[in-house]
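Participant: sequence plus the predicted model coming up.
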Amino acid sequence: MKATKIKMKTGCAQSNNTTEISEIYVEGCTNPGYFAKESLYDYLKNNPDSIQVNIYPYPNLIPALSSNQEKYVRSEPNDTPNDNLLKLPRN
């Protein structure tokens, strides 16, 4: 499956912080669409390495917890300064 678009939290449209993503559009599944980051966190805990960011080098999405124990997802670290998830089109 591929993450192809993101929606940011209200007022965070230009943010480069993955915790401020509210929803992620996932394709390649039986019901493509936007999924809340918390739902994807739970899914990825049970199904690791099953969703990739649709930007080369196609890093896996991984579950993460913020310092406030907020569930979110980010891409596996690589040699880019910003998370690849934040490079997806924003709606």
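Facilitator: That came through, no problem. Numbers count the residues shown, from 1 in each chain.
Participant: only C-alpha atoms from now on, for both contacts and neighbour counts.
Facilitator: Will do.
Participant: report the contact partners of S75.
Facilitator: Residues near S75 by Cα atoms under 8 Å, 6 or more residues apart in numbering: Q52, V53, P59, N60, L61, I62, D83, N84, L85.
Participant: 7 Å instead, please
Facilitator: Contact analysis of S75 by Cα atoms under 7 Å, 6 or more residues apart in numbering lists P59, N60, L61, I62, D83, N84, L85.
Participant: wait, which of those is closest to T10?
Facilitator: Closest to T10 out of the contacts of S75 is L85 (17.7 Å), distances taken as Cα to Cα.
Participant: can you lay out the contacts of S75 as TSV showing neighbour count and distance to N31?
Facilitator: Converted to TSV, the contacts of S75 look like this (neighbours: other Cα atoms under 10 Å; distance: Cα to Cα, whole Å):
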residue	neighbour count	distance to N31
P59	21	22
N60	24	20
L61	24	18
I62	21	20
D83	19	25
N84	23	23
L85	28	20
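Participant: comparison target below:
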Amino acid sequence: MTKATKIMLKPGCANPQSAVEIDKIYLVWANNEGYFYDKEVVHDFVQKGNIVHVDIGPHYPKLIDAISSRGEKYVRSEPNDTPHDNLLRLPRV
């Protein structure tokens, strides 16, 4: 299972209100190797049908691809009972 485990915000963004403000996402692969990827790369990966889970239990929501009103590619987590996107709850670097 591929998991998103941490995020890096856009420069100058200290208090994000939306997943659009994420710059890079750290993905950990099944072999436990991990790397930071630009959110646009993760968007394309998910859009092609690959599954990435946010590393927040117990539900481990999936990432879904999205495009902002400005045409910016990004990903967000599946909606659930939390008021904020689960990606924004991951540790920040």
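Facilitator: That came through, no problem. Keep in mind the model is a prediction, meaning the values are calculated, not measured.
Participant: got a TM-score for the pair?
Facilitator: For this chain pair, the superposition-based TM-score is 0.92 by TM-score structural alignment, normalised by the length of the first structure; 90 aligned residues with a Cα RMSD of 1.2 Å.
Participant: ok, now which ones touch T19 of the first structure?
Facilitator: Contacts of T19 of the first structure (Cα under 7 Å, 6+ apart): Y72.
Participant: quick one: secondary structure of it?
Facilitator: helix (DSSP: H, G, I helix; E, B strand; the rest coil).
Participant: what separates it from C29 of the first structure, distance-wise?
Facilitator: In this view, T19 of the first structure and C29 of the first structure are 24 Å apart by Cα to Cα, to the nearest Å.
Participant: please apply the same query to G11 of the first structure.
Facilitator: 30 Å.
Participant: and Y41 of the first structure, by the same measure?
Facilitator: Going from Y41 of the first structure to C29 of the first structure by Cα to Cα gives 16 Å.
Participant: got the contact list for T82 of the second structure?
Facilitator: Contacts of T82 of the second structure by Cα under 7 Å, 6+ apart: none found.
Participant: could you find the closest non-adjacent residue to the counterpart of N80 of the second structure in the first structure?
Facilitator: In the first structure, N80 of the second structure lines up with N78, judged by TM-score structural alignment. Computed as Cα to Cα, 6 or more residues apart in numbering, the closest residue to N78 of the first structure that is not its neighbour in sequence is P59, at 8.0 Å.
Participant: distance of the one you found from P77 of the first structure?
Facilitator: Using Cα to Cα, P59 of the first structure is found at 8 Å from P77 of the first structure.
Participant: ok, M1 of the first structure next?
Facilitator: Taken as Cα to Cα, the span from M1 of the first structure to P77 of the first structure is 19 Å.
Participant: between Y41 and C29 of the first structure, tell me which one has more neighbours.
Facilitator: Y41 (21 against 10; other Cα atoms under 10 Å).
Participant: so what would you say the end-to-end distance of stretch 28-36 of the second structure is?
Facilitator: Distance between the two ends of stretch 28-36 of the second structure: 9 Å, counting by Cα to Cα.
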